[in-house]
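[1] sequence unavailable; structure follows:
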């Protein structure tokens, strides 16, 4: 039996199902808290990457 690897192609209905699953798992009140945490994490990552690039430029 050969394995067939299908590329990850998610259509609009799959996104709807994923969204409903997340809503059912976490509930409506937790989702804004999760998104706020995710946003602050991304912001912190961007700031750290900017700081690292500045340090690299200063060394050169």
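    Done, it's in. Given the structure is predicted, the values throughout are model-derived calculations rather than measurements. Residues are numbered from 1 along each chain as shown.
[2] going forward, measure contacts between C-alpha atoms and count neighbours the same way
    OK.
[3] residue 13 versus the spatially most central residue of the chain, what's the distance?
    Closest to where the C-alpha atoms of the chain average out (CA atoms, centre = their mean) is residue 38, at 7.4 Å. For residue 38, the distance to residue 13 (CA to CA, to the nearest Å) stands at 24 Å.
[4] here comes the other one, which I'd like you to weigh against the first:
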């Protein structure tokens, strides 16, 4: 599993709790695929975030 995906999930969860004051409902990581997700509610709306993979690009390629 790519630990950077898990690190990103933790950073996003922290942002939801501290900056948005949203409520986390749950989180999970699939150890076979390395995918991770979490859900939260903010301002009466439920959100689900699923991180499947990370891609990198050179700045020039973003064009």
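    That came through fine. These figures come from a predicted structure and were not determined experimentally.
[5] quick TM-score on the pair, please.
    Here the TM-score for the pair of chains, by TM-score structural alignment, normalised by the length of structure 1, is 0.31; 22 aligned residues with a CA RMSD of 2.3 Å.
[6] burial count for residue 45 of structure 1?
    12 (other CA atoms under 10 Å).
[7] what do you get for residue 22 of structure 1?
    For residue 22 of structure 1, using other CA under 10 Å, the count is 13.
[8] distance between the helix or strand it falls within and the chain's centre?
    For residue 22 of structure 1, the host element (DSSP states H and E) is helix 12-26. In terms of CA atoms, centre = their mean, to the nearest Å, the centre of helix 12-26 of structure 1 is found 15 Å from the chain centre.
[9] next, the buried residues of the helix or strand where residue 53 of structure 1 lies.
    Element membership for residue 53 of structure 1, per DSSP H and E: helix 30-59. Buried residues in helix 30-59 of structure 1, counted by 16 or more other CA atoms under 10 Å: none are found.
[10] now do stretch 8-20 of structure 2
    Buried residues in stretch 8-20 of structure 2 (16+ other CA under 10 Å): 9, 13, 16.
[11] name the residues that touch stretch 36-48 of structure 1?
    For stretch 36-48 of structure 1, there are no surrounding residues in contact (CA atoms under 8 Å, 6 or more residues apart in numbering).
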